[in-house]
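Chemist: Output the structure for:
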Amino acid sequence: MGTQNLDIQILAAPSILGLRTNGVQDLPAALLKAGLGWQLQQEHPVLHLATLNAQYSDKRDPDTRCLNPVSIRNFSIKLGKAVDLLLDKGRFPLILGGDCSILLGIMSGLKVRGKYGLIFIDAHADFYEPEKSVTGEVADMDLAIVTGRGPDILTNINNIKPYVEDGHVIHIGQRDWEETKKYGSQDIRDTTITRYDLENIEKEGIEQVAAAVITNLDSSLDGYWMHFDTDVLADELNPAVEYHLPGGLDFEQSEYFINQLLCTGRIIGFDITIFNPRFDTNGQIAQNISDTIVRAFRSIKR
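Modeler: All right, here's what the predicted structure looks like:
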């Protein structure tokens, strides 16, 4: 069963309000140029959600200690409605960011519809409290926020905090343990979030980890969203990201994991974040990422 069984519609939502304005906003254009859209043989035109990037400020909000909390909330409301509309039409939303703060809009939009889980594929825990974050970038605290930790203006959009419960989150690929300890981040190991970090994957193999994740999917939920931060890939394969860490997944592992989860029929949408084309001078990294996603989607079997 291939992608014709997923009624995919791509939505470009390149918000950088949770990071900085140095290139991540070009992610959709780069992946689409590499053929992501036409190779998936989607029937619908690519949608483009207007950003609020022009409102970007590099000054922390004095009350929340976050960058751009009001603009992020406003954009999140727009994105949540867009995702909701696509799902109402029976579409499979494929969201191209942007930075990881787009997850706030996605998950708050899903919470309006029902009860959903989150497959969070990321090299980082993204679990900082604003006052512990070195930068105030919401992109390093998005998982904390969508699980209800952080300032109310971001955690309680539509008065539905939390957008996803800890026990319905599965984190894949973390490799920033030392960094989180150094800067005093909250530790996701102190929660009921299910975790398979890079060490687990290297020890057990991606096949066994994927099988374990599938076993852990909660059948009582309405479905799961899958978040793919491209910094989960090894630095030597994808140096076009903002923050670098040794190690990481290869393209084949990423493709396998994404494909196996899609084959369950439980994934209702997918987003890609953090890739910065300005660090990809010949376009080869964008091509490799696009090809990986296309292969993962086109070989779906149910």
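
Chemist: C-alpha only now, for contacts and for neighbours.
Modeler: Will do.

Chemist: In the stretch 151-300 of the chain, mark out all the strands, start to finish.
Modeler: 169-172, 194-196, 223-229, 267-273 (DSSP state E, counting those that start in this stretch).

Chemist: Mind putting those into a markdown table with mean neighbour count and distance to I157?
Modeler: Listed next are those as a markdown table, based on neighbours: other C-alpha atoms under 10 Å; distance: least, C-alpha to C-alpha, whole Å:
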| stretch | mean neighbour count | distance to I157 |
| --- | --- | --- |
| strand 169-172 | 23 | 19 |
| strand 194-196 | 19 | 25 |
| strand 223-229 | 22 | 18 |
| strand 267-273 | 23 | 20 |
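
Chemist: Kindly state which of those strands is positioned closest to A12.
Modeler: Of all the strands of the stretch 151-300 of the chain, the one in closest proximity to A12, counting by C-alpha to C-alpha, is strand 267-273 (9.8 Å).

Chemist: for the closest one, packing partners?
Modeler: Taking 3 or more C-alpha pairs under 8 Å, 6 or more residues apart in numbering; DSSP states H and E as the contact definition, the neighbouring helices and strands of strand 267-273 are strand 92-96, strand 223-229.

Chemist: Could you export the ones you listed as TSV, including distance to E204?
Modeler: As requested, those are arranged in TSV below (distance: least, C-alpha to C-alpha, whole Å):
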stretch	distance to E204
strand 92-96	29
strand 223-229	21
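
Chemist: for those strands, which one sits closest to L19?
Modeler: When the helices and strands packed on strand 267-273 are ranked by proximity to L19, the top entry is strand 223-229, at 13.4 Å, counting by C-alpha to C-alpha.

Chemist: same for that closest one, what does it pack against?
Modeler: Using 3+ C-alpha pairs under 8 Å, 6+ apart, strand 223-229 sits against strand 116-121, strand 267-273.

Chemist: To check against the first, give me the structure of this:
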Amino acid sequence: MTAQTKQPISIVGVPMDLGAGRRGVDMGPSAIRYASVKEKLTGLGYQVEDRGNLHVPTPESHEEGDQQLKYLREITTVSEQLAQEVSTIKDNGRFPLVLGGDHSIAIGSIAGLAKHHRQMGVIWFDAHGDLNTAETSPSGNIHGMSLAASLGFGHPDLVQCAGYAPKIKPENVVIIGARELDPGEKELIRKQGIRVFTMHDVDRMGMGAVMEETLNIVTNGTDGVHLSLDLDGLDPNDCPGVGTPVAGGLTYRESHLAMEMLAEANVLTSAEFVEVNPILDSSNRTAKVAVALIGSVFGEKVL
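Modeler: This is a model prediction of the structure:
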């Protein structure tokens, strides 16, 4: 593939930490840029523009509000802006690559993308389900509600981002790497029939088989595929710089294999990489892993 035939990429940073319980993830976009994400992609033959960061208010300057929906108003505002930004990138015929920030940014990303892909498949790499609502959330942190909101469950301000709902259908969603699910999330998964590959499944089947089945699901009757990758999906030994680490996660190589198989399938129409927290990291290791995975998903090979 020549550089001319590769779809140009637009990077947008969302320095959001209003949806998380620990500070620092707002520096994620800077950390990923510092780890040379643009240089990585340019080296692979892509034409890349960096659209900079959206403006996100700092928690210190605003009230948390409802303890079951912390910073709802501010997150809603940023989500609307991100939806517009992502939609504009798609209008320009470019591939949106969103850098977080906490996982609440997926509400805005998916809202903007679903305008262009009415039957969008979603691959959700995460230790968590992010399928809580205000009623089921143990923390009130909105980064644990983003997939639920995109599916049409939760507070109207989140669900109706960009003016319509739902954005995606449960049968088009696959969660990979789950190992910490709340009771309300388990119930929603069962009721909606969402395909979840827990770490038990990854251990038992192997990542190759998991990805083959995932690709079958997210491409069945869909018109685009979005990758939403939370770095806490990986094991904390490989990615220490995340706000909600859970032991026993995906290995570095398992994650690369997943990205390499995604690249081979050539089905991705957008991606976001979230929850890099440099404050909790050592020597920017987690952002470097993010950039390495971005390289693999855009076609970088060992040989």
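
Chemist: got CSV for the strands of the stretch 151-300 of structure 1, with distance to G150 of structure 1 too?
Modeler: Below are the strands of the stretch 151-300 of structure 1 laid out as CSV (distance: least, C-alpha to C-alpha, whole Å):
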stretch, distance to G150 of structure 1
strand 169-172, 17
strand 194-196, 20
strand 223-229, 20
strand 267-273, 21
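
Chemist: how about these, which one is nearest A144 of structure 1?
Modeler: Distances from A144 of structure 1 to each of these were compared by C-alpha to C-alpha, and the smallest falls on strand 169-172, at 11.1 Å.

Chemist: my guess is D271 of structure 1 contacts F228, does it?
Modeler: Yes. Under the criterion of C-alpha atoms under 8 Å, D271 of structure 1 makes contact with F228 at 5.9 Å.

Chemist: Overlap in contacts, these two.
Modeler: Taking C-alpha atoms under 8 Å, 6 or more residues apart in numbering as the contact rule, D271 of structure 1 and F228 have no neighbour in common.

Chemist: one step back: so which of the strands of the stretch 151-300 of structure 1 comes closest to M107 of structure 1?
Modeler: When these are ranked by proximity to M107 of structure 1, the top entry is strand 223-229, at 8.1 Å, counting by C-alpha to C-alpha.

Chemist: quick one: contacts of the closest one?
Modeler: Strand 223-229 of structure 1 is contacted from outside by 100, 103, 115-123, 266-275, using C-alpha under 8 Å, 6+ apart.

Chemist: right, and the strands of the stretch 151-300 of structure 1 - which one's nearest L79 of structure 1?
Modeler: With C-alpha to C-alpha as the measure, strand 267-273 is the member of those nearest L79 of structure 1 (12.1 Å).

Chemist: And the corresponding residue of structure 2 for L198 of structure 1, how far from E185 of structure 2?
Modeler: With TM-score structural alignment defining the correspondence, L198 of structure 1 maps onto M199 in structure 2. Distance check for M199 of structure 2 against E185 of structure 2: by C-alpha to C-alpha, to the nearest Å, it reads 16 Å.

Chemist: Contact partners for S139 of structure 2?
Modeler: For S139 of structure 2, the contacting residues are 21, 67-68, taking C-alpha under 8 Å, 6+ apart as the criterion.

Chemist: Between the helices and strands packed on strand 267-273 of structure 1, which one is closest to L40 of structure 1.
Modeler: Distances from L40 of structure 1 to each of those were compared using C-alpha to C-alpha; the minimum, 10.7 Å, belongs to strand 92-96.

Chemist: tell me the angle the closest one makes with strand 223-229.
Modeler: Computed with axes from the mean of the first three to the mean of the last three C-alpha atoms, to 10 degrees, the direction of strand 92-96 of structure 1 lies at 20 degrees from that of strand 223-229.

Chemist: Where do the helices of the stretch 1-150 of structure 2 begin and end?
Modeler: Taking DSSP state H, counting those that start in this stretch as the criterion, the stretch 1-150 of structure 2 contains helices spanning 28-34, 37-43, 72-91, 106-114, 146-151.

Chemist: Tell me which of these sits nearest to A178 of structure 2.
Modeler: Nearest of the helices of the stretch 1-150 of structure 2 to A178 of structure 2, taken as C-alpha to C-alpha: helix 146-151 at 13.3 Å.

Chemist: The closest one corresponds to what range in structure 1?
Modeler: Following TM-score structural alignment, the aligned partner range for helix 146-151 of structure 2 in structure 1 is 142-147.

Chemist: how far does the matching stretch sit from the chain's center?
Modeler: The chain centroid and the centroid of stretch 142-147 of structure 1 are separated by 11 Å, computed with C-alpha atoms, centre = their mean, to the nearest Å.

Chemist: Report the buried residues of it.
Modeler: For stretch 142-147 of structure 1, burial by neighbour count (16 or more other C-alpha atoms under 10 Å) applies to 142-147.

Chemist: same question, stretch 110-127 of structure 1
Modeler: For stretch 110-127 of structure 1, the neighbour count (16+ other C-alpha under 10 Å) marks 110-112, 115-127 as buried.

Chemist: Now K90 of structure 2: closest residue in space that isn't a chain neighbour?
Modeler: Computed as C-alpha to C-alpha, 6 or more residues apart in numbering, the closest residue to K90 of structure 2 that is not its neighbour in sequence is P96, at 7.0 Å.

Chemist: ok, how many other residues are close to that neighbour?
Modeler: Using other C-alpha atoms under 10 Å, P96 of structure 2 has 24 neighbouring residues.

Chemist: What is the aligned counterpart of it in structure 1?
Modeler: P96 of structure 2 is assigned P93 in structure 1 as its aligned equivalent, the criterion being TM-score structural alignment.

Chemist: Save the helices and strands packed on strand 223-229 of structure 1 as JSON lines, and put in distance to E131 of structure 1 too.
Modeler: Supplementary listing: those in JSON lines, determined by distance: least, C-alpha to C-alpha, whole Å:
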{"stretch": "strand 116-121", "distance to E131 of structure 1": "23"}
{"stretch": "strand 267-273", "distance to E131 of structure 1": "24"}
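
Chemist: mind checking which of those strands is nearest P246 of structure 1?
Modeler: Taking C-alpha to C-alpha as the criterion, P246 of structure 1 comes closest to strand 116-121 out of those, the separation being 16.3 Å.

Chemist: Show the contacting residues for the match of L198 of structure 1.
Modeler: Shown in contact with M199 of structure 2 (C-alpha under 8 Å, 6+ apart): 176-179, 248-250.
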